[in-house]
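1. Provided below are the primary sequence and the corresponding predicted coordinates.
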Amino acid sequence: MKKQSVHLEFTTYENLSELPANVASLMQEAIIARDQAYAPYSKFKVGAAILLENGAVVTGSNQENAAYPSGLCAERVAVFYAGAKYPGVAVKTVAVTACNENKDNLHPIPPCGACRQSLAEYEMLANNNIELFFMGAEGAIFKSDSIKDLLPFTFDKNFL
């Protein structure tokens, strides 16, 4: 038996004012999207903003449905819309913010597993790392240089 380890590296920003101006602007777009989320059941609102290689910004918010699990996460709303509206245009940067109306979320909240897999697909499709910035309602922001940092054992087309 051989034991192996996976090394993950993140950059931490203490707050929005520490972010580069273009990323702070993208995160502000994610915050606006988060505030427009439809989350009447969970009260957990998520917003995502995606910067594409062509300079376009696409946003998405989570959309719940009484018939669980028919809703969709903010990250997938945004990335699927980007793929539909701008086919073949690479995703450069993703900003995600989440908050729970029932409690404080001051720790960075990463995308769920399904969203990580969906973002990884677009990263592999473009053969281009996607920067990911994620935060809670406010406070610290984590930055990952690639979706692979959040999903090191990515399932991809090579397995099919």
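-> Yep, that arrived.

2. alpha carbons only for contacts and neighbour counts from here, please
-> OK.

3. so residue 151 makes contact with residue 118?
-> No: Residue 151 sits out of contact with residue 118 when judged by CA atoms under 8 Å, with a separation of 10.7 Å.

4. tell me the contacts of residue 17?
-> If you count contacts by CA atoms under 8 Å, 6 or more residues apart in numbering, residue 17 has them with residue 24.

5. residue 44 versus that one, what's the distance?
-> According to CA to CA, to the nearest Å, residue 17 stands 24 Å off from residue 44.

6. let's bring in a second model and compare:
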Amino acid sequence: MKEIEVSSKLQVFESFDELSEEVKSLLEEAISVRKQAYAPYSNFLVGTALLLDNGEVITGSNQENASYPSGLCAERTAIYYAGSKFPEAQIVRMAISAGSKHSITSKPIPPCGACRQAIAEYEVKQSKPIEIYFMGETGTIARSHSLSNLLPFGFDKSVL
């Protein structure tokens, strides 16, 4: 038997003041679009903003449905729109903000498993990492230089 250790390295910022203006702006877009989420069932609002290599900023918010699996997370809403509208563009950076209507979310909220898989697909497609910033409503902000930190042993086309 052989044992393998997997670790992830993230950067954590204590406040917006530690971020570049470009990252602050993208997070502000994510916060703004989070407020437009349609989440009448979970009351958990998520907003995502993507910066593409062509300079475009694409946003998305979670969209729920009474038939729960029919809804779509903010990250996938934004990624799929970007892929549809700008199929040749690469995603440079992603900003995510999440919060509950029931309590203040003060720790960074990473993408869910399904969204991690979708982000992984686009990293493989573009052969370049996507920088990911994620936060709650307040508190610290986490940064991953690539989805591979959040989804080790990813499933992609190489295994098909």
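-> All right, it came through fine. Every value quoted in this text rests on a predicted model; they were computed, and no experiment measured them.

7. can you give me the helices in the first structure?
-> 21-35, 74-85, 113-126 (DSSP state H).

8. the second one vs helix 21-35, what angle?
-> Helix 74-85 of the first structure runs at 110 degrees relative to helix 21-35, counting by axes from the mean of the first three to the mean of the last three CA atoms, to 10 degrees.

9. superposed on the second structure, what's the mean shift for helix 74-85 of the first structure?
-> Compared with the second structure after the fit, helix 74-85 of the first structure shows a mean deviation of 0.2 Å (mean CA distance after the TM-score superposition for the first structure).

10. for that helix, buried residues please.
-> 74-80, 82 (16 or more other CA atoms under 10 Å).

11. just checking, what packs against that helix?
-> Secondary-structure packing of helix 74-85 of the first structure (3 or more CA pairs under 8 Å, 6 or more residues apart in numbering; DSSP states H and E): strand 44-52, strand 57-61, helix 113-126.

12. mind running it again at 6 Å?
-> strand 44-52, strand 57-61 (3 or more CA pairs under 6 Å, 6 or more residues apart in numbering; DSSP states H and E).

13. with distance to residue 26 of the first structure and mean neighbour count added, can I get those strands in CSV?
-> What follows is these, written out as CSV (distance: least, CA to CA, whole Å; neighbours: other CA atoms under 10 Å):
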stretch, distance to residue 26 of the first structure, mean neighbour count
strand 44-52, 6, 27
strand 57-61, 8, 25
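
14. go through the ones you listed and name the closest to residue 1 of the first structure.
-> Among those, strand 44-52 comes nearest to residue 1 of the first structure, with 41.6 Å by CA to CA.

15. average offset between that closest one and the second structure?
-> Looks like 0.2 Å for strand 44-52 of the first structure (mean CA distance after the TM-score superposition for the first structure).

16. by how many degrees do that strand and helix 21-35 diverge?
-> Using the same axes, to 10 degrees: strand 44-52 of the first structure against helix 21-35 is 140 degrees.

17. list the helices and strands strand 44-52 of the first structure packs on?
-> So strand 44-52 of the first structure, by 3+ CA pairs under 6 Å, 6+ apart, packs with helix 21-35, strand 57-61, helix 74-85, strand 91-100.

18. what's the closest of the ones you listed to residue 9 of the first structure?
-> Here strand 91-100 is closest among those (CA to CA), at 16.9 Å.

19. quick one, that closest one and strand 44-52 angle?
-> 170 degrees.

20. got CSV for the helices of the first structure, with distance to residue 68 of the first structure too?
-> Converted to CSV, these look like this (distance: least, CA to CA, whole Å):
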stretch, distance to residue 68 of the first structure
helix 21-35, 20
helix 74-85, 16
helix 113-126, 15
